[in-house]
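Student: got a structure for you, letters missing:
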């Protein structure tokens, strides 16, 4: 059994052929799509965060709204760039969204990827050390603080003359969401960062790209990354079982709309590129085919086999109805044949 959800980048553009022409369209459609995917049996609604772009920016208002409109589906991020975040404020926002959803928040965080502007976190008031030009260490320090705060232990000295009565002892951030600490995921782009996630007691979130570390096919490298994560996890005494998600672009071609949009398109082989002009990365292929051939292709994907959660990246500008159809086709035409349902 696998949990199957969608991952949206929240693209929108004022182009007349776009089904999502404004930020408002994007947000309302994200809520509607989450409700629709829950109705057809999907398991998760996840959103990528990119600043300075016509995409999802601040995720917590949207996550809270989805949590209030749904009852079962997991809601999450994949991922939030920690270089831009204030961990204190983030704990309060995340706690509120989690409580509104009755404990369904799955919070994916990471150092992030190359962004729309140079050193964008500096515009948010943050700076990195001279020996940390990409902000990677800054992101890790913020993550460690976030995890500590989510434990819910008091740390702040109370005012002896407070406006409102305080409980005894040091104070913590409120509202506290019990159990959220175990639902934090790290978006790992390498084997080393996957092992670091295990050391910190975070679940593993692996996307459609990673550092090209041995020249093998993407899915083979990603499966090895997952195994290394689990081996490292076993060396520590965390009191919960970790989860692992992978994301894929998958389309089951079942009707004329699918053929119009996807036959002859997409990348059917892995691609090699560079991140930050110096890190060689491998990008996983996309899948688009009739269900019978799609099942055979996906059966050979070693990383999907290793993961317990599969996030399907969606073309958000094609609208709620089409994306619901896309997810439902995978749930009904593909997942049962692979033993995922």
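Tutor: Sure, I can see it. Owing to the predicted nature of the structure, the values given are computational and were not obtained by experimental measurement. Residues are numbered from 1 along each chain as shown.

Student: make it CA atoms for all contacts and neighbour counts henceforth
Tutor: Fine.

Student: does residue 31 touch residue 65 like I think?
Tutor: Yes. At 7.1 Å, residue 31 counts as touching residue 65 under the criterion of CA atoms under 8 Å.

Student: those two: which is more packed in?
Tutor: Neighbour tally, residue 31 and residue 65, criterion other CA atoms under 10 Å: the higher count belongs to residue 31, 21 against 17.

Student: in addition, the following structure is provided for comparison:
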């Protein structure tokens, strides 16, 4: 059995060919797609976060709105760039969204990805400390965030407060019990996966990874997952973590599917550079008739290792079509792989 959710990048453009021509379209359709996915039996609704782009950015209002409209589906991110975040304010936002959803938040965070602007986190008021780079700053923000999610008091109360205080040092409110175990780290390397394990975070591995061995993406990710689990065991945590991988998978069941995705062209991994020196491997897309798709997916070692699969969806094609994409996987592919 695997949990199966969708991952939306939340693109919008004023083009007449797009079903999401404004930020308002993306936000409202994201809520509607989460509702539809829950009705279809999907397990998760996840959203990417990018700043300075025509995509989804501030996640917590959206997550809270979805939490209020749904009752079962997991709600998450993949991922929030911690270079941009005030970790204490984020604890309050995350706690609120989690409580609204009844404890269904699955929050993916990371060091972030290449940006639309140069050092965009500086515009948000953050800069690396002495001896840090931006990645180290993101990890520092993360450690503060994780520590405060524990819900321990740390702030000296005012002796003359506006409202009565409970005894002792004060914590951030609202506190959502259990959220600390539902934080995920989006990792592009084996080393950061092991770091995430030591800190007690779940693991998200995306459709790209730093190219550390020259092997296909799915094999490098499978090795990454195994390294993560070994580090988790060594750390001695007393609970079982979760691992997700993201994939672009399309079951061709209609003429529209074949028109959109049946022409091929992305059946192999590709190599690129995400900055001037970092070589990365970008995963292939899967698009085929259901029977053939099942056979292809059986060979993906990372999917086999993971307990959660996030399907990247073409959100600009609208809610109805994306619901169809999700349903086709749940109905025609997942049972053949033993996922349902």
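Tutor: Sure thing, it's come through. Predicted, not measured: the structure shown is a model, and the values here were computed from it.

Student: on that earlier part again, now do the shared contacts for residue 31 and residue 65 of the first structure.
Tutor: By CA atoms under 8 Å, 6 or more residues apart in numbering, residue 31 of the first structure and residue 65 have no common neighbours.

Student: strands of the second structure, start to end?
Tutor: 3-8, 44-47, 74-77, 80-81, 105-110, 183-186, 202-205, 208-210, 243-251, 270-273, 279-282, 285-288, 308-313 (DSSP state E).

Student: what about those, which gets the closest to residue 163 of the second structure?
Tutor: Proximity to residue 163 of the second structure (CA to CA) singles out strand 105-110 among the strands of the second structure, at 29.9 Å.

Student: tell me roughly how far the closest one lies from the first structure on average.
Tutor: For strand 105-110 of the second structure, the mean deviation from the first structure after alignment is 0.2 Å (mean CA distance after the TM-score superposition for the first structure).

Student: and residue 102 of the second structure, what does it touch?
Tutor: residue 67.

Student: could the strands of the second structure go into a markdown table alongside mean neighbour count and distance to residue 224 of the second structure?
Tutor: Converted to a markdown table, the strands of the second structure look like this (neighbours: other CA atoms under 10 Å; distance: least, CA to CA, whole Å):
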| stretch | mean neighbour count | distance to residue 224 of the second structure |
| --- | --- | --- |
| strand 3-8 | 24 | 20 |
| strand 44-47 | 27 | 22 |
| strand 74-77 | 26 | 21 |
| strand 80-81 | 24 | 21 |
| strand 105-110 | 25 | 16 |
| strand 183-186 | 26 | 12 |
| strand 202-205 | 27 | 9 |
| strand 208-210 | 23 | 10 |
| strand 243-251 | 23 | 11 |
| strand 270-273 | 14 | 18 |
| strand 279-282 | 20 | 14 |
| strand 285-288 | 21 | 20 |
| strand 308-313 | 24 | 15 |
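
Student: now the ones you listed as a markdown table including distance to residue 298 of the second structure?
Tutor: What follows is those, written out as a markdown table (distance: least, CA to CA, whole Å):
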| stretch | distance to residue 298 of the second structure |
| --- | --- |
| strand 3-8 | 16 |
| strand 44-47 | 22 |
| strand 74-77 | 25 |
| strand 80-81 | 31 |
| strand 105-110 | 26 |
| strand 183-186 | 24 |
| strand 202-205 | 18 |
| strand 208-210 | 19 |
| strand 243-251 | 13 |
| strand 270-273 | 20 |
| strand 279-282 | 19 |
| strand 285-288 | 12 |
| strand 308-313 | 13 |
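
Student: helices of the second structure, start to end?
Tutor: For the second structure, applying DSSP state H gives helices covering 23-40, 59-69, 87-101, 134-149, 190-199, 217-235, 255-261, 290-298, 301-305, 319-328.

Student: among those helices, which is nearest residue 205 of the second structure?
Tutor: Here helix 217-235 is closest among the helices of the second structure (CA to CA), at 7.1 Å.

Student: can you give me the buried ones in that closest one?
Tutor: 217-229, 231-232 (16 or more other CA atoms under 10 Å).

Student: same question, stretch 158-175 of the first structure
Tutor: Under 16+ other CA under 10 Å, the buried positions of stretch 158-175 of the first structure are 158, 171, 172, 173, 175.

Student: got the end-to-end distance for it?
Tutor: 16 Å (CA to CA, to the nearest Å).

Student: that one: how far from the chain's middle?
Tutor: 34 Å (CA atoms, centre = their mean, to the nearest Å).

Student: before we move on, what about stretch 305-312 of the first structure?
Tutor: 12 Å.

Student: and that stretch, end to end?
Tutor: 15 Å.

Student: tabulate the helices of the second structure in a markdown table, adding columns for distance to residue 163 of the second structure.
Tutor: Output for the helices of the second structure, formatted as a markdown table (distance: least, CA to CA, whole Å):
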| stretch | distance to residue 163 of the second structure |
| --- | --- |
| helix 23-40 | 36 |
| helix 59-69 | 27 |
| helix 87-101 | 19 |
| helix 134-149 | 22 |
| helix 190-199 | 36 |
| helix 217-235 | 42 |
| helix 255-261 | 59 |
| helix 290-298 | 58 |
| helix 301-305 | 51 |
| helix 319-328 | 46 |
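
Student: closest to residue 76 of the second structure out of those?
Tutor: It's helix 59-69; of the helices of the second structure, that one is closest to residue 76 of the second structure (CA to CA) at 7.3 Å.

Student: one step back: which one of the buried residues of stretch 158-175 of the first structure is nearest residue 12 of the first structure?
Tutor: residue 175 (32.7 Å).

Student: quick check, that closest one in contact with residue 95.
Tutor: Yes. Taking contacts as CA under 8 Å, residue 175 of the first structure lies within contact range of residue 95: 5.8 Å.

Student: now the alignment partner in the second structure of residue 212 of the first structure. Nearest residue, chain neighbours left out?
Tutor: Residue-level alignment of residue 212 of the first structure against the second structure, with TM-score structural alignment as criterion, gives residue 211. With sequence-adjacent residues excluded and distances taken as CA to CA, 6 or more residues apart in numbering, residue 211 of the second structure is closest to residue 280, at 4.7 Å.
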